[in-house]
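**Q** sequence and predicted structure are below.
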Amino acid sequence: MSAAADYSRTAEGDADALHFTGALTLSQLGDVPARLKGEAPAARIDITDVHRMDTIGAWLIYRLARDYDAEVIGADQDEANLLDQVSRADKPVKVRPDRTPPLIRVLAQVGEATDAAVRSTLGLVGFFGALLIATWNVITHPRRFRYNAVVQRFEVVGVHALGIVGLMSFLVGIVIAQQGAVQLRQFGAEVFTVNLIGRSAVKELGVLMTAIMVAGRSGSAFAAQIGSMKLTEEIDAMRTIGVSPMEALVLPRALATTLLMPLLGFYAAILAIVGGGIFCWITLEIPPITFVQRIREVVPMTDLWQLLIKAPVFGAIIAMAGCYQGMLVQGNAEEVGLRTTAAVVQSIFLVIVLDAFFAVFFTALGWP
């Protein structure tokens, strides 16, 4: 058993020294700290004969050296390291951190957001590459294609979305007709409300509003489903038994969303036109036959081609963003909610950016 701690005052030359012996540990200190309170300062603290020391003993020696402005001698390598660690901890702790200047704080937040956006974009590009590899693997090995999973995604992404997408598009068509009629009435050009409804619904609003609705409905569901599977280690189990998560989970969702977006976009555009047509019939007294005839005259076929080209691209972006964010889930259940939100925000942002790009691109092609 270790000897109890003790000390004695010795003279070394012209200076006094406190010579410690035994074990400077919590269980062996005894009344040493109380006795030291009455001691006169010493120039040196000798711990040569201390054969064991813990953090409490190191703090006692460090405090004496600090208060007496004394030199500690006789410490071996371990004791010197312990005293050094204790000295580093002897600093005032701030209850509140220093206030960062507002400009620096704003710049830091902008920098962090930019860094996160760049990393997320690069990660999405890499995820797209992995999806292409999985697609090629399925093409070269058709038996690995999961028909049931794709059909199930058709039902979830497409059939179950018909009601909300149709209602939203119908109401948006009414709003466009109402607002357009109010503004055009000032110039006596209410008849051009039909042009506004037809071109805006087919060319832009049908596919754009559908993409936003699918992103909020299906993209978030993809992120939550895959994120939950990641937390419960189901995806790791799939890899263990030789099943590729990209082929089993991501590819069916991406394929279903890509194929169904043109159909949902066309469906939304038709219902928006129907809503606008009913408003024009009731309020502007434009007969349905005249409305349909006018729609056929003012809406060029290029508008429909634009819808059918943009829709699958939007669908692929939405599916990839949802699955990518779901794959990033780790740690706890709160991460599922954060990644689900990130999936919706990222997909809507990319859809709007791509829509702006398509607008410039089609204008350059001569499809105004």
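**A** Yep, it's here.

**Q** C-alpha from now on. contacts and neighbour counts both.
**A** Will do.

**Q** looking at the protein, which helix is longest?
**A** helix 102-140 (DSSP state H).

**Q** quick one: list the elements packing against it.
**A** If contacts are counted by 3 or more CA pairs under 8 Å, 6 or more residues apart in numbering; DSSP states H and E, helix 102-140 sits against helix 251-283, helix 301-327.

**Q** at 10 Å what do you get?
**A** Packing partners of helix 102-140 (3 or more CA pairs under 10 Å, 6 or more residues apart in numbering; DSSP states H and E): helix 251-283, helix 301-327, helix 333-364.

**Q** so which of those is nearest Lys203?
**A** Closest of these to Lys203 is helix 301-327, at 4.9 Å (criterion: CA to CA).

**Q** okay, pairing it with this:
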Amino acid sequence: MNEPVLDIIADDQSQRLLLRGPVTLSGLPRLQEALERAPEGVVLDLSETGRLDTAGAWAILNLRERLGGLEIAGAGDAHRALLATVEAALPQPDRDVSRRRTIADWLEGVGRSVAGHGRTGAELTGYLGLFLARIGASLRHPTRFRLTALVHHCEDVGLRAVPIVALMSFLIGVVLAFQGAFQLRRFGAEIYVIDLIAVAVLRELGILLTAIVVAGRTASAFTAAIGSMKMREEVDAMQTLGIDPTMALIVPRVLALVLMLPILGLISNLAGLLGGALMSWIELGISPAMFQSRLVEGTSINHVFVGLSKAPVFALIIGIVGCHAGMQVRGNAESLGLMTSKAVVTAIFAVILADALFSVFFAKVGI
């Protein structure tokens, strides 16, 4: 007998499934078909079972699980040992270990989050120190500085960002003039819309919105470029060849931002004033000559200096955050996408926070 045979033997008290012959992998399909017809409340008799392998033991255990319990009789010591071994090796379903979160769990989560942000802040400070140290080394040894890379990144982060920055600032100026005119007309103070536009654009919105656009555009580009090199192990290869990754990858990018963001901020200011002047002419009838005269007479040059003084700090924040995120990428595309989005969010948040601190500082010193 080369295949198992399953007989149903009924008596006065119960039914027995008599399994005869070898219960092995070769006869498993026929055995499964027979076991699927087995009724509930039966006793499996293995007294006449011949050779039993792991496939047959699995089929018997599967029958017991389907019936919600099965009494096995007549099994020898070898069969029982094999059944126990296969049962122990079967995968167990994951148990639901969820429980209600307590205050201690919430505090632990807050603590871990704070500690993680603290570590990130310390790492960003370290990258800032590396950048400053490499700049100092470049001043002592100018031949180590990569001028070609700096020019390339200045074009990428500066020249190519001019259209979007100018358009955004122009539209912001238009919106400020329109809303200011709508509100100030109630009090007969339409002429002060020029002061509103000048202070808002030159002091805050021009450089802040420029930094936000650059953070979304450039921080993600830095992270993606350096992260791709990390994934392809190019950074490790540079270190093997004796090339400093900080000098080759981080310094040109961050320095390009420091040089170009003030220029972009100036372009943003001019575009915002142009948009405000155009809308003031259309909505309020204020001629460009009158707008220029009022702008020069009523606006302090300090507003321009206050706005542009923020640009190098914003540039350092954006560049360091983007490069740091790129260096944290691991060897998979999921990590690259995660760090790219994290870099944009972190850079924008840090820029807005820094702008708030600048506003408080300049208000305290009276500028």
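**A** Okay, I see it. Because the structure is predicted, anything quoted here is derived from the model rather than measured.

**Q** about what we covered before: now the angle from the longest helix of the first structure to helix 301-327?
**A** Taking axes from the mean of the first three to the mean of the last three CA atoms, to 10 degrees, one finds helix 102-140 of the first structure and helix 301-327 inclined to each other by 100 degrees.

**Q** mean shift between helix 102-140 of the first structure and the second structure?
**A** For helix 102-140 of the first structure, the mean deviation from the second structure after alignment is 3.0 Å (mean CA distance after the TM-score superposition for the first structure).

**Q** check stretch 309-321 of the first structure too.
**A** Stretch 309-321 of the first structure versus its aligned partner: 0.6 Å mean (mean CA distance after the TM-score superposition for the first structure).

**Q** list the buried ones in that stretch?
**A** Within stretch 309-321 of the first structure, the residues scored as buried using 16 or more other CA atoms under 10 Å are Lys310, Ala311, Pro312, Val313, Phe314, Gly315, Ala316, Ile317, Ile318, Ala319, Met320, Ala321.

**Q** could you list the buried residues of the longest helix of the first structure?
**A** Ser120, Gly123, Leu124, Phe127, Phe128, Leu131, Ala134, Thr135, Val138.

**Q** the fourth one: what's its closest spatial neighbour, skipping adjacent residues?
**A** Counting by CA to CA, 6 or more residues apart in numbering, Phe127 of the first structure lies nearest to Tyr324, which is 6.7 Å off, once chain neighbours are set aside.

**Q** same check on the fifth one?
**A** Nearest in space to Phe128 of the first structure, with sequence neighbours left out and distances taken as CA to CA, 6+ apart, is Met320 at 7.1 Å.

**Q** part of a strand, is His19 of the first structure?
**A** Yes: counting by DSSP: H, G, I helix; E, B strand; the rest coil, one finds His19 of the first structure located in a strand.

**Q** what's the helix or strand containing Asp236 of the first structure packed up against?
**A** Assigned by DSSP states H and E, Asp236 of the first structure falls within helix 234-240. Contacting helix 234-240 of the first structure under the criterion 3+ CA pairs under 10 Å, 6+ apart are the following elements: helix 220-231, helix 245.

**Q** what's the mean deviation for the longest one versus the second structure?
**A** In the superposition with the second structure, the average deviation recorded for helix 220-231 of the first structure is 0.4 Å (mean CA distance after the TM-score superposition for the first structure).

**Q** how about the contacts made by the nearest residue to Gly331 of the second structure once chain neighbours are set aside?
**A** Excluding its sequence neighbours, the residue lying closest to Gly331 of the second structure (CA to CA, 6+ apart) is Met231, at 4.5 Å. Met231 of the second structure makes contact with Gly326, Met327, Val329, Arg330, Gly331, Asn332, Ala333, Ser335, Leu336 under the criterion CA atoms under 10 Å, 6 or more residues apart in numbering.
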